[in-house]
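*Asks:* Everything below, folded, please.
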Amino acid sequence: MTVLSARALNRATLARQYLLERTGAPVREAVAHLCGLQAQEPQEPFTGLWSRLHAFTPDRLDRALTGRHVVRTHLMRRTVHLVTGDDALAWRSRHDAMLRQRVLATYRRELAGIDPGEVAAAGRAVMADHRPRTMTELVREVQDRRPGPPRRALGELLVAALVPMAQLPPRGLWQTKAGVRNLPLATWLGREPDPLPDGADDPVGQQLVRRYLAAYGPAASADIRAWSGLAGLPAAVEALRDELVVFRDERGRKLLDLPDAPRPSPETPAPVRFLPAFDNAILGYHDRGRVIDEAHLGLSVAGLRAVLVDGRVAATWTTHERRLRVTPLRPLFSREREAVGEEAGNLAAFLDQDIDEVEFTAPAATVG
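*Replies:* Purely as a prediction, here's the structure:
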């Protein structure tokens, strides 16, 4: 069985995430290929797409959101993702049980004894007038019908688990600050989410596995589970065995992949790329070692934005007082620092937030 080095896995990830070479794909097509972008921080997907798409401009994503081609909704791992409308409708029912379980586990004490079916019915009745509501407004009207648990817990259960919701624009539009207004996906997109099929077959799970491998593979079953939050995909993986190829990584883990998916040479040059907070190129794996060193794993869940140098997380970045600040996590060679500075300048021009300086901060050290 072929063993793939960490560097080979890194280059495969970069290629499939459009981080090795930017793509000319339309926004909707790119979001679909990436299986969505994590988007609980509303402005972060703009940087994620800028780093992946040729000549990306913010109005392209704005039009996709207002045109209902892409939508903000709770999905994988119970986090807000930016996904295509088609994927939101196709995948939501497959995630329902996980979403419900995670909310009930988080608010175990507050939600003890409630009947999720009754709460869901009350929520749908409130939203039947097709009027967008904040979570607070929805909970208030539901509790007018039936007193319930604390508002925060009830609100999370309703909007993140029981009633498939879209977060409507202007939330998520370029440089726009707007609160969350919810509307059922079925109302916003014009049809109900696809129901789960009866029987043992799991075509939705199989599609998720294929789509995940196309954007993240080669990967282990544990990686698929970490990305999706779903524990029930082994049967889907098993059903696809005959159409997948198998590798091992340097630790002996079995990795699955699509036969014709790109696996570039480990020696393929990788350009500097700036990633937004919570980017799935890092978070989309159980074993994130192909992209980030173990010593820095905490950065990936702390909301820090990462800079890839030679395909790996080598710095963090932020904007502050008209400066784009880059903080290296290791000494940078002169050529690396120059490349980071050049791409930082490009990003500053894209962000257009009166940024007039790129600044390297400690512990930046240049060698060579």
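*Asks:* only C-alpha atoms for contact and neighbour calcs from this point on.
*Replies:* Noted.
*Asks:* Wasn't Trp188 part of a helix?
*Replies:* Yes: judged by DSSP: H, G, I helix; E, B strand; the rest coil, Trp188 forms part of a helix.
*Asks:* how close does it get to Val163?
*Replies:* Relative to Val163, Trp188 is positioned 13 Å away (C-alpha to C-alpha, to the nearest Å).
*Asks:* Can you tell me the element Glu359 falls in?
*Replies:* strand 357-360 (DSSP states H and E).
*Asks:* List the buried residues of that strand.
*Replies:* 358, 360 (16 or more other C-alpha atoms under 10 Å).
*Asks:* now do stretch 298-312
*Replies:* So stretch 298-312, judged by 16+ other C-alpha under 10 Å, has buried residues 299-300, 304-312.
*Asks:* can you count the residues close to the residue nearest to Leu240 when sequence neighbours are not counted?
*Replies:* Nearest non-adjacent residue to Leu240, counting by C-alpha to C-alpha, 6 or more residues apart in numbering: Gln206, 7.1 Å away. Gln206 has 19 neighbours, counted by other C-alpha atoms under 10 Å.
*Asks:* and Leu104, what helix or strand is that in?
*Replies:* Applying DSSP H and E, one finds Leu104 within helix 85-106.
*Asks:* Please provide the structure for the following sequence as well, for comparison with the first:
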Amino acid sequence: MERDQVLAFRVARHGLATRRPLTLAEAAACPASDYARGRALLALAARADGVTREAYDRATDAGELVLGPSLRAAIHAQAPRDFALFGQALLASDDAELADQIGPAFKRHLRDAGGTAGEVLTEVAEATQAALADGRALDRTQLHAELRERVRPELLPWCKGCASHHVSPMLWRFAGVRAGMRCDAGRRFLLARRRGTTPGPAEAARRYLRFYGPATPKDLGAWAGIARSHARRLWTEIEDELIEVHVEDRRAWLLAADEADLASPPQAEGVRLLPPRDPYVQAPDRATLVPDPVLRKRLFRPIADPGAILQDGRLAGLWRTRAKGKRLQIEVEEFERLDRDALQAEADRIAAVREARTAEVHLG
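*Replies:* Below you'll find the predicted structure:
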């Protein structure tokens, strides 16, 4: 199987083959990273017609779209019914795996904190829930102040940057996942409403394959930020639902229910400007998306990473923005010649979402 066929399948599954009239929750079926504020908004606008910042903020405040820590304890926009699935359900139950999941800084601190990884996480999560009880909404500074009053001093290391003691960054983020913490449009933290029964964590593996298949257990672990042993257990739970395929020289697996869609994916049309770290480019098998290692390094940068440009479903360039008052400058690097009218129309759409008056496209 050629990589182009796999990418066409993924483009369609990510809602990028055609832009449709979707609700924001439908557009966020695959969680959209908001590691830099506004990125998730642009990701949803690439998938759904008529997205505006006003509607996005209104949906976020109402809980119709949930913005909060989930995958890898990073802030994502997602459908309310899936918030716990991509967050709480993926927290490891094994203490060693949980410590690995939270990260090396936490593991170093855990030796002095006393208690297991699970006990420490539960302590901070319960303190977070208490701080946000009764509908309280707190910004990060206020939340840290509340936690200083509620957790043991051993869990409050000194932070040079803040010049204060507070719960370490990854611990409080993962505690937010356990607590069910979300954000409002002003980036204050509050508790999300519970919405029915959360499916078992194996459902997250199915969802991953629906968006990123064909894939491997290692890919699942990298995307979800969980230990390989944890990913392997989730994979084992759904093995009977999978078929093996070969993507060029790579063995991978797909949900059997998706075999027909992979065999005949729809043709994507038009130009899309995807924000940095858009869900589509978050597949761990980066070489499938960008075979050229030089281009791959230019797309996946540790800092100041650009957005990706799709043309008819193909990766066709990179883009960056610079705001000058109410003018939005979009600098474009082409990998192939882009349709100028379609590019300008997409740039105008980005400008409208960002509430700029005009979009100026500069080809580099």
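*Asks:* for the strand holding Glu359 of the first structure, packing partners?
*Replies:* Under the contact definition 3 or more C-alpha pairs under 8 Å, 6 or more residues apart in numbering; DSSP states H and E, strand 357-360 of the first structure sits against strand 323-328, helix 334-351.
*Asks:* Indicate which one of these is closest to Gln143 of the first structure.
*Replies:* The closest of these to Gln143 of the first structure is helix 334-351. By C-alpha to C-alpha, the value is 42.4 Å.
*Asks:* Same question for that closest one: list its buried residues.
*Replies:* Buried, per 16+ other C-alpha under 10 Å, within helix 334-351 of the first structure: 336-337, 339-341, 343-345, 347-348, 350-351.
*Asks:* picking up where we left off before, take the helices and strands packed on strand 357-360 of the first structure and lay them out in a markdown table including distance to Glu243 of the first structure.
*Replies:* As requested, these are exported to a markdown table (distance: least, C-alpha to C-alpha, whole Å):
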| stretch | distance to Glu243 of the first structure |
| --- | --- |
| strand 323-328 | 42 |
| helix 334-351 | 39 |
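*Asks:* For the nearest residue to Gly225 of the second structure once chain neighbours are set aside, which three-state class applies?
*Replies:* Of all residues not flanking Gly225 of the second structure in the chain, Arg72 sits nearest, at 5.1 Å (C-alpha to C-alpha, 6+ apart). The three-state assignment at Arg72 of the second structure reads helix, by three-state DSSP.
*Asks:* Against Val120 of the second structure, how distant is Arg72 of the second structure?
*Replies:* Distance from Arg72 of the second structure to Val120 of the second structure, by C-alpha to C-alpha: 18 Å.
*Asks:* who's more crowded, the two?
*Replies:* Regarding Arg72 of the second structure and Val120, a neighbour count based on other C-alpha under 10 Å identifies Arg72 as having more, with 23 against 18.
*Asks:* The more buried one matches what in the first structure?
*Replies:* Mapped onto the first structure by TM-score structural alignment, Arg72 of the second structure lines up with Arg77.
*Asks:* separation between its match and Trp227 of the first structure?
*Replies:* Counting by C-alpha to C-alpha, the gap from Arg77 of the first structure to Trp227 of the first structure is 7 Å.
*Asks:* would you list every one of the strands in the stretch 251-368 of the first structure?
*Replies:* Counting by DSSP state E, counting those that start in this stretch, the stretch 251-368 of the first structure has strands at residues 254-257, 273-274, 305-309, 312-320, 323-328, 332-333, 357-360, 366-367.
*Asks:* do the same with the stretch 51-200 of the second structure
*Replies:* Under DSSP E, counting those that start in this stretch, the stretch 51-200 of the second structure gives strands at 66-69, 75-78, 158-159, 164-165, 181-183, 189-191.
*Asks:* Which is the succeeding secondary structure element to the last one?
*Replies:* This points to strand 189-191 of the second structure. helix 202-212.
*Asks:* could you say what helices and strands that next one packs with?
*Replies:* Using 3+ C-alpha pairs under 8 Å, 6+ apart, helix 202-212 of the second structure sits against helix 3-13, helix 83-86, helix 228-238, strand 250-255.
*Asks:* how much space between Leu82 of the first structure and Ala166 of the first structure?
*Replies:* To Ala166 of the first structure, Leu82 of the first structure is 10 Å away according to C-alpha to C-alpha.
*Asks:* export the buried residues of stretch 298-312 of the first structure to CSV and tack on distance to Ala214 of the first structure?
*Replies:* Listed next are those as CSV, based on distance: C-alpha to C-alpha, whole Å:
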residue, distance to Ala214 of the first structure
Leu299, 26
Ser300, 22
Leu304, 26
Arg305, 24
Ala306, 23
Val307, 23
Leu308, 21
Val309, 23
Asp310, 22
Gly311, 19
Arg312, 20
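*Asks:* Give me whichever of the strands of the stretch 251-368 of the first structure is most buried.
*Replies:* Highest mean neighbour count of these: strand 273-274, a mean of 26 (counted as mean count of other C-alpha atoms under 10 Å).
*Asks:* compared with the second structure, how much does that one deviate?
*Replies:* For strand 273-274 of the first structure, the mean deviation from the second structure after alignment is 0.7 Å (mean C-alpha distance after the TM-score superposition for the first structure).
*Asks:* Could you tell me how far that strand lies from the centre of the chain?
*Replies:* 16 Å (C-alpha atoms, centre = their mean, to the nearest Å).
*Asks:* That strand corresponds to what range in the second structure?
*Replies:* The aligned range for strand 273-274 of the first structure is 272-273, by TM-score structural alignment.
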